[in-house]
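*Asks:* I'd like to go over a predicted model; first the sequence, then the structure.
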Amino acid sequence: MAKPSGSRVALLGFGTVGQAVARILCSGEVPQVQLTHIFNRNVDAKRVDWVPASVRWTDVVEDILASDADIVVELVGGLHPAYEWVRSALLAGKSVVTANKQLMAHYGTELLDLARAQGREVRFEASVAGGIPVLRALQEGLAGDRLVEVRGILNGTCNYILSRMQADAVSFGDALAEAQKAGYAEADPTEDLDGADAAAKLAIIAAVGLRRPVRVTDIATRSIRPIEPVDFEYARQLGCTIRQIARASVEDSGAVFAAVRPALVPLSSGFGQNAGSQNLVTVRGVFGGETSFSGHGAGGSPTAVAVVSDVLSVRRAAGEAAPPSEPTPFHIVSGDFVAPHYVRFTVNDKPGILAQVTAAYARYGINIEGVLQLPKFRKDRLPFVTTLEECSESVLDRALAEVAQSDFHVQAPLSLPIFA
């Protein structure tokens, strides 16, 4: 395929990001790329006068698939029908650029294999931390290293909520309401709060950076919902704060670890200092050590810049033969943390509680490092904390399930790993 003098682009979706992409393509700043088609449901309500008259508007996706566009930019989001449309575009001989993290987390390996078979491209920089070119950095800037670990704050909603709870001791519910009012959280924030959003991004980074494709459904997740202001008080006594951390690593045995968890991190660390809706990604290589990337994780304009950059990358790659490849296998994933842990109990205080807790720990071979108890709380709802030496999360869960059978609990224990 000869390198074209100008690439023709069709947009699937004209929401916040789609409009921002169209503005860049219509600005004259990228004359080598021409916007030719815009698809959106209820397209007449979406028309704007700043898009050139030469651009065709449609609400029929088949118009896009049958068009002369070289590149389809998918910005409709979700799994379906985005998957079917992207697959059809590749089969129609078009390259694809997408900002759809769920699509790439669930179907990315299949779509990349199909693109190679068709001699086309799928680019997806904007699907992870839209304002940070982290995937390009992993593929190009760090290509000479063998990356073995990635840790990241990949969800701006959770980071905003936890930052507010840390700064002003507001409740989880109040911090969530603030995030929704500020536009950082959706009306239904389930995917953000419970880790599914970060898990999708982690799956993409693991495939690109660690070269270990994993099924997003195999990534263990835990919610930030049980965290309370008191946890930040206790964390501060330990020189820490709390963040939602997505972590994937390749162990010496070759096993792949991947999980998304709220965790204690040192206040002085990059993760502890990362506040508001900012994203932060740190990767560790065998030869180059640690490298970090930070910036806005989402938003119309930053994501649009990443999308247009991918469009230009596809154009530059036109004419290059894709190497043949076998279907890419998935790797088996473990999500069992081995780390020091923080465990907060909330109890109706009476003699012998600590003895029962320590006895349960002992039965499972778990060593206590310390006990923390602030004096200001009511006895009938008393929070106290045990910090533990390194232990397996699965073993700790079994010990806590046993302790939870006792009648002194006011609510379930909360366990969080402690990261250095």
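*Replies:* That came through, no problem. Residues are numbered from 1 along each chain as shown.
*Asks:* use CA for all of it now, contacts and neighbours both
*Replies:* Will do.
*Asks:* the strands in the stretch 251-400 of the chain, which residues?
*Replies:* For the stretch 251-400 of the chain, applying DSSP state E, counting those that start in this stretch gives strands covering 256-266, 278-285, 289-296, 333-334, 338-347, 368-372, 382-392.
*Asks:* show me what the last one packs onto, helices and strands only.
*Replies:* For strand 382-392, the helices and strands in contact under the criterion 3 or more Cα pairs under 8 Å, 6 or more residues apart in numbering; DSSP states H and E are strand 338-347, strand 368-372.
*Asks:* structure two is appended below for comparative analysis:
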Amino acid sequence: MCMTLDESAPVRVALLGAGVVGSQVARLLTENSDDLRARVGRAIELVGVGVRRTGIERPGIDPALFTSDLESLVSRPDVDIVIELIGGIEPARTLLLAALSAGKSVVTANKALLADHSHELFQAAAAARVDLYFEAAVAGAIPIIRPLRESLVGDEITTIMGIVNGTTNYILDQMTAEGTDFAGALAEAQRLGFAEADPTADVEGDDAAAKAALLASLAFHTRVRGSDVPRAGISDITADDVAAAKALNCTIKLVAVCSLSEDDRISLGVYPALVPNSHPLASIRGAYNAVFIESRSAGRLMFMGPGAGGTPTASAVLGDLVTAARNRLRGVPGPGESTYAARSLMPAGEVTSRFYVSLEVVDVPGVLAKVARAFADHQVSLQIVRQEGTGESARLGIMTHVAATAAITATVADLEAMTDVRSRVKILRVAGM
């Protein structure tokens, strides 16, 4: 159903949402109209902006464009492309399915929707022979979706490891560089607009897990949902954890890790991890994002840049818009969903990593031997054992060799059952080492 336009008609665009990103998209469509015309070969015209409430002044956008009837807007016969920036699952899912079914190409930044409903959206796009683009859904302005869908499609990707949430990276960076505790760093992130009033989705890893699902789906040609990704957040990271990382010449980062195992299964996870300072991801500061890729032929690649913000994200949206408009004019859609590999997902307990385990113990002879025995009972090999403090109690920091998550979980249960252990046992993974 992908139709070409007559030679004089502009490409007509409907925009859903006029918030931080949407307002910048509308502005750039106006300010860069001549450049966009030159790049597409046809004018791009914004013909409607769907918003919840139409009575609010939004500088830089013609008030005549606003409508609260989003259902009618996405079905208008003169609309060629729909840009969705309202977020959430509903009504975005229903609106985009309606737009695709009506033969409109879609550009979206909605990672939560794509992480759980990409299959039905791709099916609708394929049935209508139109485009579904979503560069802005992962890592803001960083071009990572297009390289995975197009540039690296002739290669085999083996690992993706990334910092894909700017809020958590800013918080952890403040804790590392300034010595701020978690609550103070979060408050500063909220003051600067890097964190939402309710930061749960960011600090508990849900946002990063949705992005990891999209990256894994593209990299490994297998359908992965957001709910498939095990995740842990950063809300219990303390100054002691940051100090331990520094002592090991590491930095704590919230990372999304997607990799292929030796038996061709997909290993997934989002968690705070110790990243060696020699690794490129350790140097990513503030609210920036970065994605590190390893592939069979191209080797190691890294993409880095602003992970959020109105203008950077709008840049990614407009990149998709230009591509969708060009495809529209040619009458052919771009790449669709690729799930031919249908790889299985590794159960969370089988996912392997190196781990850093810290705990407070009674400082008496024989305790270290008991702790070591707990690890040995579950076939977890120790690499480094550090002890801090003397007197009635001491803090142990233990770096393991590679072990399965289930083995570490069982070890921790045994440790916490010991009368000589005085604190909750803390676990951090080690990534990139």
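*Replies:* Received it, and whenever you're ready, just let me know what you need. Just so it is clear, the model here is predicted, and its values are computed rather than measured.
*Asks:* just give the TM-score of the two.
*Replies:* Here the TM-score for the pair of chains, by TM-score structural alignment, normalised by the length of the first structure, is 0.93; 416 aligned residues with a Cα RMSD of 2.2 Å.
*Asks:* aligned counterpart of Gly87 of the second structure in the first structure, please.
*Replies:* Matched to the first structure by TM-score structural alignment, Gly87 of the second structure sits across from Gly77.
*Asks:* show me what contacts the residue lying closest to its match once chain neighbours are set aside?
*Replies:* Among residues not flanking Gly77 of the first structure along the chain, Asn100 sits closest, at 5.4 Å (Cα to Cα, 6 or more residues apart in numbering). By Cα atoms under 8 Å, 6 or more residues apart in numbering, Asn100 of the first structure lies in contact with 74-78, 124, 126-127.
*Asks:* quick one: which of those residues sit in helices?
*Replies:* Among those, no residue falls in helices (DSSP state H).
*Asks:* quick one, which of those are buried?
*Replies:* 74-77, 124, 126-127 (16 or more other Cα atoms under 10 Å).
*Asks:* ok, which stretches of the stretch 1-150 of the second structure are helices?
*Replies:* 20-31, 33-40, 70-75, 92-101, 111-128, 145-146 (DSSP state H, counting those that start in this stretch).
*Asks:* in JSON lines: those helices, plus distance to Ala197 of the second structure and mean neighbour count.
*Replies:* Below are the helices of the stretch 1-150 of the second structure laid out as JSON lines (distance: least, Cα to Cα, whole Å; neighbours: other Cα atoms under 10 Å):
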{"stretch": "helix 20-31", "distance to Ala197 of the second structure": "15", "mean neighbour count": "19"}
{"stretch": "helix 33-40", "distance to Ala197 of the second structure": "35", "mean neighbour count": "15"}
{"stretch": "helix 70-75", "distance to Ala197 of the second structure": "27", "mean neighbour count": "21"}
{"stretch": "helix 92-101", "distance to Ala197 of the second structure": "22", "mean neighbour count": "21"}
{"stretch": "helix 111-128", "distance to Ala197 of the second structure": "18", "mean neighbour count": "20"}
{"stretch": "helix 145-146", "distance to Ala197 of the second structure": "28", "mean neighbour count": "18"}
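*Asks:* between those, which one is nearest to Gly286 of the second structure?
*Replies:* Closest approach to Gly286 of the second structure among those (Cα to Cα): helix 20-31, 19.7 Å.
*Asks:* can you give the distance of that closest one from its chain's centre?
*Replies:* 23 Å (Cα atoms, centre = their mean, to the nearest Å).
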